[in-house]
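**Student:** from the sequence below, what's the structure:
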Amino acid sequence: GKTTTARLLARALNYQSDDHDGPSVQLDPPGEHCEQINASSHMDVMEMDAASRTGVGDIREILDSVRYAPVSARYKIYIIDEVHMLSTAAFNALLKTLEEPPEHAKFIFATTEIRKIPITVLSRCQRFDLRRVDAGVLSEHLEKICQKEGVKIAKEGLALIARAAEGSVRDGLSLLDQAIVQADGGVEVSAEQIRTMLGLADRTRVLDLVAHAMKGDAKAALAELRTQYNDGADPSVLVRDVLEICHDLSRAKALGERAEFDAAADQIARIHALAETLSMGQITALWQMLLSAYEDVRRAPDPLAGAEMAVLRMTVAATLPPPELASQLLENLKHVTSSPNTQNTSQSTTTSSDTPASQISKSSQPSTHSPSGSQASMQAQPALLPDEAPQMRAHVEINSLAELVAGMPKSETRLKYDIRQYVRPILFERGKIIFEAAPDAPANLAPRLLNYVQDMTAQKWTISLDTNTKGTPSLMEQHKQATQKQAQYENAHPVVVRAKELFAGVEIEFRDRLPTSNVIKADFSNNEDT
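**Tutor:** Next up is the predicted model:
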């Protein structure tokens, strides 16, 4: 509408009728010059397309004629369309005339790229910014045209055309022409026909898609997406429609009943109902996700695949706790302290009466990792048995069953497993082992163990199996007991209990915090100055 507006300004400046002689914004009835200006045939109103005439020579032609007075109109008016396409030399040639124009000359510039206009030109002009026409206003304008043309088009269809025009009256009229062609024998053109013509998805079905995704129902959401695609909906347009729904949800969440929507009453009710089930954090996160997905779909080799991946991300995000609960959890955890009954001070487990406890278990300070990323330090608590104890010393001295297992090479993996699983120690001392065999133990376990320890230590050992005395738990059984004890401790910890109250089904993992040191090792043996 830039050029049309420029012609209106030319008509207003040169308006002249039997009742009025002078510039006027009231152009009804048309003046003496109005018809010729509208037809671009008036001698004193000259139009130039700067996109095709960009050089300084073209501007000089204008400057040579600007000094002459108008032939019949009040002002000589120069309309330069797409003025940002002029070259730098052309702008420089125009500056002096713009600064001191003749009284009878007026320049009207039209452009879509205001930032490309030199500031020296902008400072000498009066600027008017044309904004997009509201979809509601454009829809009413299209409806009036339909009434004059005697064409019946559903109001919802006109609203779809107005939204697709994106505020451009010219684009709206072009789409209306396409819709009028579909009118057959005076039958009303339905919104479904308009939607098919524009390649749009049904807004109600888009709401169905969003509702399925926000419930975490990936199967139903993908089925709805595929159905709409088979019906002719473009994947990128579909994702853009979902973005519009997301924006509507944010407005409904923030404004409540005061929010206004360009949609049917039942759709507005569904938007409000869906907004009630979501938090503002979820909606804003969904917007960011869809915004990234929209670009992915446009660049993807298979747009449908990109749209399906976007829907799957939506369903996964719907199953996660709202971001607002993360801050709530952090705030609540500040006031949580460990209760006395959840602390366990008995940490050690032994395999025999003379086996050092330090060879079997160790105390640790695990830290919790909640979904919000917070860590809570804990007091000493039962820890899992290590799978492997410290490596055997250089002179091959074995003081415990755990130390024996830890030093076994990979070639003895089978024997190592059998010792951990079936050997229940009764006595373990240098040169002598007495143990009880666990159920299903191999019959040759004792001879195999004897051959191995004698080969490793180069000493004589006595290894016997006692079926009458009950031994201590095997290394594997000790590990399972420690695991169960650790799980009981973790589940009873107040931080875990509180987190499960806030987030149903949350999983919390305990980890040992690695020791840190602020000592930096440096090598000063090399002198860099030499």
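
**Student:** going by C-alpha atoms from here, please, whenever you check contacts or count neighbours.
**Tutor:** Fine.

**Student:** residues in contact with Leu325?
**Tutor:** Neighbour list for Leu325: Leu502 [criterion: CA atoms under 8 Å, 6 or more residues apart in numbering].

**Student:** host element of it?
**Tutor:** Leu325 is part of helix 323-333, with elements assigned from DSSP states H and E.

**Student:** next, the structure of the following sequence, for comparison with the previous one:
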Amino acid sequence: MENFIVSARKYRPATFETVVGQQHITGTLKNAIKNNQLAQAFLFCGPRGVGKTTCARILAKTINCTSLTAEQEACGTCESCQSFQSGHSFNFHELDAASNNSVDDIRSLIEQVRIPPQAGKYKIYIIDEVHMLSTSAFNAFLKTLEEPPSYAIFILATTEKHKILPTILSRCQIFDFNRIQVDDIANHLAKIAERENIATDNDGLHIIAQKADGGLRDALSMFDQIVSYTNRNVTYQAVIANLNILDYDYYFKLTDYLTSGDVSNTLLLFNEILNNGFDGNNFINGLAGHFRNLLVGKDNQTIQLLEVSENIKQKYLAQSNGANLGFILTALNLANQCDLNYKNSKNQRLQVELALIKMCHIPSVIQLANTATDQDQDKKKL
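**Tutor:** I've put the predicted structure just below:
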């Protein structure tokens, strides 16, 4: 029986072309390699799971490749690429600053830097989680970072750029990695599912992508979990059950009750949601997100801000067209206010129920306001 390899490792990009959602970074690095304008020190910063260490490794492999392709990608077959991929390259050193953060660790690194490469053009040093280095270690590293030997290249990676000394930042070429777009993550998961012969549906993959909050590694971890849970059949219902997410249908149904002023069914539906084990704060945040989606669905120019699958998007557009703009804005404000007051409330359930009851009465308030306006206009005519 073969050992299982998690998707985040099995499908880790090996070339710049396969990196997901960071084209502004990979394009710049490829041009730097092509024009022989490589900096001596790079700083890759951004949220977790977006490809910082992966890009650092790809860059390390590519700049020592002896047979670069026309697209400035590593060939993967030369001696340098083979030794890198097998983990036996003497030109590549990776240091985890979380566990090697003392002055002695940096001094040991500096001693290694003095030895030129025996084969290949560059020696590359990747320091991951560099913000964990002590102030003394940073200061010990400063001079080497500013004036390294011509063959040494440093690639620093961090999730917390603000913790790095300005003197270090000034010596690095800084690359800010973006959170990966929902569509990019969903498409990447679909490609992996196809290669692994896993049945999926688009709605389910979009839910995973949204829950990952821009981190591809988180998305792949959730994907592996759900594949095991569903026995290789990733459906929308299976995803929301496994990730403990409220079904979109609850919000669509609740909005229909709210717009019709049906207080009884609104409270009964909220009770059902609580009985299913969902937290009131998560519910009200989800409802606020639902109203936000209805709001952006009102305008053709903002429809692109709906980060949902095509099937769910059509439901949002249909409900958005039937909902009053004044209702959506007022309900969104009430949901946001409830979220702010929730944690300090001694009766949290009542806090949410009061917000829902107020939302139910929004249509009647709007109607009264419209009637009063019409009467004022009639008086002016007389």
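
**Student:** related to what we said a few turns ago, the helix or strand following the helix holding Leu325 of structure 1 aligns to what range in structure 2?
**Tutor:** For helix 323-333 of structure 1, the following helix or strand on the C-terminal side (DSSP H and E) is strand 366-369. Across structure 2, nothing matches strand 366-369 of structure 1 (TM-score structural alignment).

**Student:** over to stretch 448-465 of structure 1?
**Tutor:** Counting by TM-score structural alignment, stretch 448-465 of structure 1 sits on no residues of structure 2.

**Student:** list the buried residues in that stretch.
**Tutor:** Under the neighbour-count criterion of 16 or more other CA atoms under 10 Å, stretch 448-465 of structure 1 has Leu449, Leu450, Val453, Trp461, Ile463, Leu465 buried.

**Student:** quick check: end-to-end length of that stretch?
**Tutor:** Taking CA to CA, to the nearest Å, the first and last residues of stretch 448-465 of structure 1 lie 13 Å apart.

**Student:** correct me, but Glu324 of structure 1 touches Leu278?
**Tutor:** No - proximity of Glu324 of structure 1 to Leu278 does not meet the contact threshold set by CA atoms under 8 Å, at 11.0 Å.

**Student:** more neighbours: the two, which one.
**Tutor:** The neighbour comparison of Glu324 of structure 1 against Leu278 (other CA atoms under 10 Å) goes to Leu278, with 16 against 12.

**Student:** how close does the aligned residue in structure 2 for the more buried one sit to Ala157 of structure 2?
**Tutor:** Leu278 of structure 1 maps onto Asn324 in structure 2, with residues paired by TM-score structural alignment. The gap separating Asn324 of structure 2 from Ala157 of structure 2 is 48 Å, by CA to CA.

**Student:** pull the contacting residues for Asn14 of structure 1.
**Tutor:** Asn14 of structure 1 touches Gly22, Pro23, His33, Ala73, Arg74, Tyr75, counting by CA under 8 Å, 6+ apart.

**Student:** recalculate using a threshold of 7 Å.
**Tutor:** Under the criterion of CA atoms under 7 Å, 6 or more residues apart in numbering, the neighbours of Asn14 of structure 1 are Pro23, Ala73, Arg74, Tyr75.

**Student:** ok, so of those residues, who is nearest Glu192 of structure 1?
**Tutor:** Closest approach between those and Glu192 of structure 1, by CA to CA: Pro23, at 47.9 Å.

**Student:** and the closest one, what helix or strand is that in?
**Tutor:** Counting by DSSP H and E, no helix or strand carries Pro23 of structure 1.

**Student:** without its sequence neighbours, what residue ends up closest to it?
**Tutor:** If you skip the residues right next to it in sequence, Pro23 of structure 1 has Leu13 as its closest partner in space, 4.5 Å away by CA to CA, 6 or more residues apart in numbering.

**Student:** please pull up the equivalent of the one you found in structure 2.
**Tutor:** When structure 2 is aligned by TM-score structural alignment, Leu13 of structure 1 is paired with Ile63.

**Student:** returning to what we had before: farthest pair in the buried residues of stretch 448-465 of structure 1?
**Tutor:** Greatest spatial distance among those (CA to CA): Val453 and Leu465, at 15.6 Å.

**Student:** check the gap between Leu86 of structure 1 and Thr120 of structure 1 for me.
**Tutor:** On the measure of CA to CA, Leu86 of structure 1 and Thr120 of structure 1 end up 14 Å apart.

**Student:** which one's more surrounded, those two?
**Tutor:** When neighbours are counted by other CA under 10 Å, Leu86 of structure 1 and Thr120 differ, and Leu86 comes out ahead with 22 against 13.

**Student:** from Tyr15 of structure 1, how far out is that one?
**Tutor:** Computed as CA to CA, the Leu86 of structure 1 to Tyr15 of structure 1 distance reads 30 Å.

**Student:** that older thread, against Ile126 of structure 2, how distant is the match of Leu13 of structure 1?
**Tutor:** Noted for Ile63 of structure 2: a distance of 14 Å to Ile126 of structure 2, by CA to CA.

**Student:** Ile245 of structure 2 now?
**Tutor:** Taking CA to CA, one finds Ile245 of structure 2 at 38 Å from Ile126 of structure 2.

**Student:** what's the answer for Ala70 of structure 2, then?
**Tutor:** Ala70 of structure 2 sits 26 Å away from Ile126 of structure 2, going by CA to CA.

**Student:** tell me which of those two has more neighbours.
**Tutor:** Each of Ala70 of structure 2 and Ile126 has its neighbours counted (other CA under 10 Å); Ile126 has more, 24 against 8.

**Student:** surely the more buried one touches Ala97?
**Tutor:** No - applying CA atoms under 7 Å as the test, Ile126 of structure 2 and Ala97 come out as separate, 9.8 Å apart.

**Student:** equivalent range in structure 2 for stretch 124-138 of structure 1?
**Tutor:** Alignment of stretch 124-138 of structure 1 against structure 2: residues 171-185, by TM-score structural alignment.

**Student:** quick check: end-to-end length of that stretch?
**Tutor:** 33 Å.

**Student:** mind listing what's buried along that stretch?
**Tutor:** The neighbour-count check on stretch 171-185 of structure 2 (16+ other CA under 10 Å) flags 171-172, 174-185 as buried.
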